[in-house]
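# A predicted structure for the sequence below; I have some questions about it.
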Amino acid sequence: MNDPVLNAMTVDVEDFFHVSAFESIIDPSQWQEYQPRVDANTRRLLDLFAKHNVKSTFFVLGWVAERYPELISEIHRQGHEIASHGYAHRRATRQSRDEFFNDVKRSKDHLENLLGERITGYRAPSFSIGYDNEWAFEVLAELDFGYSSSTYPVKHDLYGTPDWPRFAYKRKEGIIEIPIPTLKLLGKQTPIGGGGYFRLYPYPLNKFLISRYLKKEQQPYSFYFHPWEIDAEQPRLSHAPLKSRLRHYVNLDKTYGKLERLLTDFSWGTMRDVYNIPSK
């Protein structure tokens, strides 16, 4: 039986060759050399969500939206929320303010022109808004976003703002920031928001951590993952660093089954619905 609390289901719509873990071996100029798999994988997710009557927020990479406009339109047609994941999956910490503005604007403009409605949500690649680039929130406000989900209050080699707020809050720039969930265990903030941690942990542990978060914090939970995480048949990049390969390929063959259990055990909706974000 589903938990009565409505939680936010989110999907970062990108392909396996876009991920930050492989940025040291794959330059964006090489993306066209890889056979895209994001269309088929995302449509498989749409079927899974329809089966369980779940609505989700899809943070769409602009690169994907330009190449698969029919996919984005279908996501929207099925009643899911479309949000921006930027254009080229370049971490915000590696961009100047002008570069960031142009990257995000390109994605937002394309999505709005495609769908004919305002895009209110944004998520930075690899949760890359932090201590050194808080100006990114000013850019998001300037571009008329209503909310962001771009921070993860943990310590990590690619991201992390461990002493920033853990729950949704309105920033001085006017943007609502919705951090990725953490659970305090033994005095430390444990990452429980999805992605590689969801694949790594056995499902009963994931369910326990989410349930404890909901009971302890009395806050809605948000979950994130990527279409490539249900694709065990994707090409293996043997020349990638060992740590990157371990992170990317762990338990890909188990993710779909775990997701199905997750959709059954908890109640899910879009970011806009869960956090009462105005659409206009």
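Cool, got the structure. Numbering: from 1, shown residues only.
# switch to C-alpha atoms for all contacts and neighbour counts from now on
OK.
# ok, longest strand in this protein?
Across the chain, the longest stretch assigned as strand under DSSP state E is strand 6-13.
# and after that one, which helix or strand comes next?
Per DSSP states H and E, strand 6-13 leads on to helix 38-51 as the next helix or strand towards the C-terminus.
# next, the angle strand 6-13 makes with that following helix.
Counting by axes from the mean of the first three to the mean of the last three CA atoms, to 10 degrees, helix 38-51 lies at 160 degrees to strand 6-13.
# and helix 38-51, which residues are buried?
38-39, 41-42, 44-46, 48-49 (16 or more other CA atoms under 10 Å).
# please apply the same query to stretch 109-122.
Within stretch 109-122, the residues scored as buried using 16+ other CA under 10 Å are 110-112, 118-122.
# equivalent analysis for stretch 185-196, please.
Applying 16+ other CA under 10 Å to stretch 185-196 flags 189-196 as buried.
# quick one: end-to-end length of it, please.
19 Å (CA to CA, to the nearest Å).
# now swap in stretch 188-197 and tell me
End-to-end for stretch 188-197, by CA to CA: 16 Å.
# which other residues reach it?
Where contact means CA atoms under 8 Å, 6 or more residues apart in numbering, the residues beyond stretch 188-197 that reach it are 153-154, 162, 180-184, 198, 206, 209-210, 222-226, 229, 247-248, 250.
# can you check stretch 228-241 too?
Applying CA under 8 Å, 6+ apart, the contact partners of stretch 228-241 are 14-16, 22, 25, 37-38, 41, 195, 245, 249, 252-256.
# ends of it, how far apart?
19 Å.
# cool, stretch 182-199 as well?
16 Å.
# pull out the buried members of the contacts of stretch 228-241.
Using 16+ other CA under 10 Å, the buried members of these are 14-16, 22, 37-38, 41, 195, 245, 249, 252, 254-256.
# now distance to residue 30 too, for these, in TSV please.
Converted to TSV, those look like this (distance: CA to CA, whole Å):
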residue	distance to residue 30
14	15
15	13
16	13
22	12
37	15
38	16
41	21
195	25
245	19
249	21
252	24
254	29
255	28
256	29
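# dropping in the other structure now:
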Amino acid sequence: MSILNALSFDIEDWFQVENLKGAIAPDQWDACDLRVVQNSRKILSLLEKNGTKATFFVLGWIAEKCPGLVKEIAEQGHEIASHGYGHELVYKQTPKMFHNDISRSKAILESITGRQVLGYRAPSFSITPETPWALDILKDLDFVYDSSIFPTSFHDRYGFNGSSRFPFRFENGLIEMPLSTVKVRKANVPIAGGGYFRLYPYSLFRYCCKRLNRDGKSVVFYLHPWELDPEQPRVNIRYQYRFRHYVNLGKTEKRLARLLADFRFGPIGDVALQYFPELKHGGLNA
């Protein structure tokens, strides 16, 4: 049987993205066009057609506004996990602020689904070497795994160079499911999804994923609902951020359909069980 890869979606709306924060502040979010429901349903439709389940890291702010969407995702058999509440970078928060943010998000999601939330992903993968305290807070709040670490130094906003490229356990027992990279000489080149998935030619992206699978390693893939929405409002931001946010939005949905046909995917929790089968007794597969 082919390798099971981890499929995940960070459920936030177009106006909550870090690249747009200079133009749209959080106190303006209520006035923005809410498009996350229709875009998430595009994803759900593709998953249903392919008989594939995934992990949805839901922003607490979105869950409060759209509890029906969270229920819909959960009722279709997907894993609900936390993306925090307010989409604030971890290294811009104090430990107390971070604790309050993720505990608030966890409580909201668990009240909607009636199930324990076991996984977390930081906005913009912002658990870095500057924030080791965040890992203990996650453990204290009964998270079983984190999927925030990007073991690369290619990005100006995130990266955990020197971290393992593959799933591992921290000293406090928390499981880490890092975002995927491929080794090119001494560099870890990101291939986990998002802007990389939209920017790279699909043939190159598929080759890199197959390379990991040939080595017996699972791909940890991510995408956002707004990345399937070429008709979203356009915001005047600096060129670098504009390119990152808008490049190839019109191609994402078809590329995702191809990816689902080319590889075997499942929720992050299921992939974590392959690496850490003892988690089965901790309720990860419940």
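Arrived safely, thanks for sending. Predicted model, so just to flag it, every value in this text is computed and none were measured.
# ok so, going back, next step: the contacts of stretch 188-197 of structure 1 restricted to helices.
Members of the contacts of stretch 188-197 of structure 1 lying in helices (criterion: DSSP state H): 198, 206, 209-210, 247-248.
# between those, which is nearest residue 89 of structure 1?
For these, the closest approach to residue 89 of structure 1 (CA to CA) belongs to residue 248, at 16.1 Å.
# from residue 237 of structure 2, how far out is the aligned residue in structure 2 for the closest one?
Applying TM-score structural alignment, one finds that residue 248 of structure 1 aligns to residue 245 in structure 2. For residue 245 of structure 2, the distance to residue 237 of structure 2 equals 10 Å [CA to CA].
# tell me which of those two has more neighbours.
Ranked by neighbour count (other CA atoms under 10 Å), residue 245 of structure 2 and residue 237 place residue 245 first, with 23 against 16.
# for the more buried one, which residues are in contact?
Shown in contact with residue 245 of structure 2 (CA under 8 Å, 6+ apart): 19, 195.
# how near is it to residue 57 of structure 2?
Distance of residue 245 of structure 2 to residue 57 of structure 2, computed by CA to CA: 19 Å.
# over to residue 68 of structure 2?
15 Å.
# can you check residue 127 of structure 2 too?
According to CA to CA, residue 127 of structure 2 stands 15 Å off from residue 57 of structure 2.
# do the same with residue 111 of structure 2
According to CA to CA, residue 111 of structure 2 stands 15 Å off from residue 57 of structure 2.
# I'd like the buried residues of helix 38-51 of structure 1 as CSV, with distance to residue 89 of structure 1 appended.
Formatted as CSV, the buried residues of helix 38-51 of structure 1 follow (distance: CA to CA, whole Å):
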residue, distance to residue 89 of structure 1
38, 14
39, 17
41, 18
42, 17
44, 22
45, 21
46, 22
48, 26
49, 25
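# quick revisit: any quick PyMOL command for the buried ones out of the contacts of stretch 188-197 of structure 1?
Here is the PyMOL command that selects the buried residues among these (16+ other CA under 10 Å):
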select buried, resi 153+154+162+180+181+182+183+198+206+209+210+222+223+224+225+226+229+248+250
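# aligned to residue 218 of structure 2, what sits in structure 1?
In structure 1, the residue paired with residue 218 of structure 2 is residue 220, using TM-score structural alignment.
# got a list of what that match touches?
Residue 220 of structure 1 neighbours (CA under 8 Å, 6+ apart): 5-8, 214, 274.
# just give the number of residues close to residue 251 of structure 1.
If you count neighbours by other CA under 10 Å, residue 251 of structure 1 ends up with 19.
# got the contact list for it?
Residue 251 of structure 1 touches 199-200, counting by CA under 8 Å, 6+ apart.
# roughly how far does it sit from residue 238 of structure 1?
Applying CA to CA, the value for residue 251 of structure 1 to residue 238 of structure 1 is 17 Å.
# equivalent range in structure 1 for stretch 45-65 of structure 2?
Taking TM-score structural alignment, stretch 45-65 of structure 2 hits residues 47-67 over in structure 1.
# show me which residues of that stretch are buried.
Buried residues in stretch 47-67 of structure 1 (16+ other CA under 10 Å): 48-49, 54-65.
# which parts of the stretch 101-250 of structure 1 are strands?
Taking DSSP state E, counting those that start in this stretch, the strands of the stretch 101-250 of structure 1 run over residues 121-122, 147-148, 169-170, 176-177, 182-185, 188-191, 222-225.
# with distance to residue 99 of structure 1 added, can I get those strands in JSON lines?
Shown next, in JSON lines, are the strands of the stretch 101-250 of structure 1 (distance: least, CA to CA, whole Å):
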{"stretch": "strand 121-122", "distance to residue 99 of structure 1": "16"}
{"stretch": "strand 147-148", "distance to residue 99 of structure 1": "18"}
{"stretch": "strand 169-170", "distance to residue 99 of structure 1": "25"}
{"stretch": "strand 176-177", "distance to residue 99 of structure 1": "21"}
{"stretch": "strand 182-185", "distance to residue 99 of structure 1": "30"}
{"stretch": "strand 188-191", "distance to residue 99 of structure 1": "30"}
{"stretch": "strand 222-225", "distance to residue 99 of structure 1": "26"}
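# sticking with residue 82 of structure 1, tell me its helix or strand.
Using DSSP H and E, residue 82 of structure 1 falls within strand 81-84.
# hmm, back to that, pull the most distant pair out of the contacts of stretch 228-241 of structure 1.
25 and 256 (27.4 Å).
# can you tell me how far the residue lying closest to residue 209 of structure 1 once chain neighbours are set aside is from residue 23 of structure 1?
Using CA to CA, 6 or more residues apart in numbering and skipping the chain neighbours, the partner closest in space to residue 209 of structure 1 is residue 192 (6.9 Å). Between residue 192 of structure 1 and residue 23 of structure 1 the distance is 24 Å, computed by CA to CA.
# many thanks, have a good one.
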